[in-house]
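Give me a 3D structure for the following:
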Amino acid sequence: MLPQNSKFSYLLLLSGLVIIFSFSYNIYKEFSGSASCNESTNFIDGLGGPIELIDQNESFFSLEDQDTRLSLVYFGYSYCPDICPYDLERNAYVKDIMDEKQLDINLIFITIDPSRDTADRLKDFSEFIHDSMIALTGSKDEIDSLKKEYGVFGRSNKIDNEDQSYLVDHSTFSYLINKDGRVLTFFNRRETPEKMSEKIECFY
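Purely as a prediction, here's the structure:
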């Protein structure tokens, strides 16, 4: 039998090890990039809506008519010099990961610059990003309405009507939505494809 002092020291040491292990595990979870399905998977109230636009093949696109349950949506513009291509390449990789898991998902790009992003322009752009990407355009009013419904910021620095080399400042979130256009979750630019795919899998 251990002496009283030794027993107390042993228990103190054991308690310390438990605390250290618990702290280390929480730090690991924080930085390991693993997603947890214990997180809320409810709709984000007041964000999202139906999508009915024209795709890169000049065909009418309706989100609710799609066979695929979930869609990963990004708002941007094809003339974007760096941010949009980078984010869309990441989303395309997420699409490939989900395909490998046999979990189908739509990869959707919606322009916030409809005056320049015609269907023909988006056809070339979509082929550059991913062969299954759905690229959508519409009237200015239709795009402005969607921007409002999805909380998307977008503002051009166009000087006049002759200026065709303008840039567009815009938000850079990617939205996971269902067929009704309800936003399930969203991702910022720092999210990795692996972490995004793990989170998306929670909704299947």
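
Only C-alpha atoms from now on, for both contacts and neighbour counts.
Fine.

what's the distance between residue 140 and residue 111?
According to Cα to Cα, to the nearest Å, residue 140 and residue 111 sit 10 Å apart.

Now do the helices in the chain.
When secondary structure is read from DSSP state H, the chain shows helices at 4-32, 83-100, 119-129, 140-149, 193-201.

Need those helices in JSON lines (columns: distance to residue 174 and mean neighbour count).
As requested, the helices of the chain are arranged in JSON lines below (distance: least, Cα to Cα, whole Å; neighbours: other Cα atoms under 10 Å):
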{"stretch": "helix 4-32", "distance to residue 174": "21", "mean neighbour count": "11"}
{"stretch": "helix 83-100", "distance to residue 174": "8", "mean neighbour count": "18"}
{"stretch": "helix 119-129", "distance to residue 174": "15", "mean neighbour count": "17"}
{"stretch": "helix 140-149", "distance to residue 174": "13", "mean neighbour count": "16"}
{"stretch": "helix 193-201", "distance to residue 174": "10", "mean neighbour count": "19"}
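
Which one of these lies nearest to residue 54?
For the helices of the chain, proximity to residue 54 was assessed by Cα to Cα; helix 119-129 is nearest, at 7.4 Å.

Isn't residue 187 up against residue 196?
Yes - counting by Cα atoms under 8 Å, residue 196 is a contact partner of residue 187 at 7.4 Å.

Find the residue closest to residue 60 in space, skipping its chain neighbours.
residue 54 (4.7 Å; Cα to Cα, 6 or more residues apart in numbering).

one more, for comparison:
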Amino acid sequence: MALTKSRNRWKFIRWPRIFLSKSILWICGWKYKYAVSTDVTKAVMVVAPHTSNWDFILGRLFYNALDIRVRFMIKKESFVFPLNIFLKMWGGIPVDRKNPGTIAESMTKKFNEYDELIIGITPEGTRKPNPHWKKGFYRIAVQAGVPMVLTYLDYKRKLGFVGKMVYPSGNYSEDMKILSEFFAECTPCHPENYVTPQY
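Model prediction:
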């Protein structure tokens, strides 16, 4: 299953990766659940809580298993040969972290350039307790006119959940209430490192 139906045309090429990811998750006792429309071709995937490096590894396995092509923002300095080859393969998009004010604009341009684009963002910006989420994910969604797809990893239930789609209203505080309630459902890898976001 994927956020974009057109990707099913080439699914036979990706099948080994899908099968391997599903097998690893099954062996490890993890399940996954998907409750978002497959008609969406562009979105900001909001991933939280982020308290461990395992989040990225498991997240990648889940995206592969669900056949979702998720891309991530990575500082442009990391894109040097030969590391840049692997970063691009894993969906990395170079951004200028030294000028954070330009990121939302550059990502909006990316959304305009591509017919299909899902960008994954961990709004906490750190694996330590942080009640003040970075607002870049919200600015990107508003400026690009795309929905936010809420996703979490529940370590208690061993469940990866792509579970809610929220179109930004432009009222950050009101929309954050929805996000906060959604992410309160799960248990992160290190619960002591997650606090309810303030908005």
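
Quick TM-score on the pair, please.
With the length set by TM-score structural alignment, normalised by the length of the second structure, the two chains reach a TM-score of 0.32; 107 aligned residues with a Cα RMSD of 5.5 Å.

Next, format the helices of the first structure as CSV and append distance to residue 60 of the first structure.
What follows is these, written out as CSV (distance: least, Cα to Cα, whole Å):
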stretch, distance to residue 60 of the first structure
helix 4-32, 42
helix 83-100, 22
helix 119-129, 11
helix 140-149, 13
helix 193-201, 27
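
So for residue 73 of the first structure, which of the ones you listed sits nearest?
That would be, of the helices of the first structure and by Cα to Cα, helix 83-100, which comes in at 8.8 Å.

quick one: the closest one to helix 119-129, angle?
60 degrees (axes from the mean of the first three to the mean of the last three Cα atoms, to 10 degrees).

For helix 83-100 of the first structure, name the packing helices and strands.
Here helix 83-100 of the first structure touches strand 71-76, strand 106-111, helix 119-129, helix 193-201, going by 3 or more Cα pairs under 8 Å, 6 or more residues apart in numbering; DSSP states H and E.

of these, which approaches residue 13 of the first structure most closely?
helix 193-201 (36.4 Å).

Which strands or helices does the closest one pack on?
Helix 193-201 of the first structure packs on helix 83-100, going by 3+ Cα pairs under 8 Å, 6+ apart.

Now do the helix it packs on against strand 106-111, angle only.
Going by the same axes, to 10 degrees, helix 83-100 of the first structure makes 170 degrees with strand 106-111.

picking up where we left off before, correct me if wrong: the residue nearest to residue 60 of the first structure contacts residue 109.
No - Residue 54 of the first structure sits out of contact with residue 109 when judged by Cα under 8 Å, with a separation of 11.5 Å.

Which one's more surrounded, those two?
residue 109 (25 against 20; other Cα atoms under 10 Å).

Quick check: that one touching residue 75?
Yes - using Cα under 8 Å, residue 109 of the first structure is in contact with residue 75, at 6.0 Å.

circling back: give me the common contacts of residue 54 and residue 109 of the first structure.
residue 136 (Cα atoms under 8 Å, 6 or more residues apart in numbering).

Contacts only, for residue 70 of the second structure.
63, 91, 117, 118, 119, 120.

Same list, those, but as JSON lines with neighbour count please.
Below are these laid out as JSON lines (neighbours: other Cα atoms under 10 Å):
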{"residue": "63", "neighbour count": "20"}
{"residue": "91", "neighbour count": "17"}
{"residue": "117", "neighbour count": "20"}
{"residue": "118", "neighbour count": "24"}
{"residue": "119", "neighbour count": "25"}
{"residue": "120", "neighbour count": "22"}
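
which residues touch the helix or strand in which residue 103 of the second structure is found?
Residue 103 of the second structure is part of helix 103-113, with elements assigned from DSSP states H and E. For helix 103-113 of the second structure, the surrounding residues in contact (Cα under 8 Å, 6+ apart) are 42, 95, 96, 97, 117, 136, 137, 139, 140, 143, 144.

Which of the helices and strands packed on helix 83-100 of the first structure sits closest to residue 89 of the first structure?
It's helix 119-129; of those, that one is closest to residue 89 of the first structure (Cα to Cα) at 6.1 Å.

Remind me what that closest one packs against, helices and strands.
Using 3+ Cα pairs under 8 Å, 6+ apart: helix 119-129 of the first structure touches helix 83-100, strand 134-137.

and with 7 Å instead?
strand 134-137 (3 or more Cα pairs under 7 Å, 6 or more residues apart in numbering; DSSP states H and E).

Return the set of buried residues in the strand it packs on.
By neighbour count on 16 or more other Cα atoms under 10 Å, the buried set for strand 134-137 of the first structure is 134, 135, 136, 137.

my guess is residue 84 of the first structure contacts residue 75, does it?
No - counting by Cα atoms under 7 Å, residue 84 of the first structure stays clear of residue 75, with 8.5 Å between them.

where's residue 21 of the first structure relative to residue 142 of the first structure, distance?
For residue 21 of the first structure relative to residue 142 of the first structure (Cα to Cα), the value is 54 Å.

before we move on, what about residue 155 of the first structure?
Counting by Cα to Cα, the gap from residue 155 of the first structure to residue 142 of the first structure is 15 Å.

do the same with residue 98 of the first structure
30 Å.

what's the answer for residue 14 of the first structure, then?
In terms of Cα to Cα, residue 14 of the first structure sits 63 Å off from residue 142 of the first structure.
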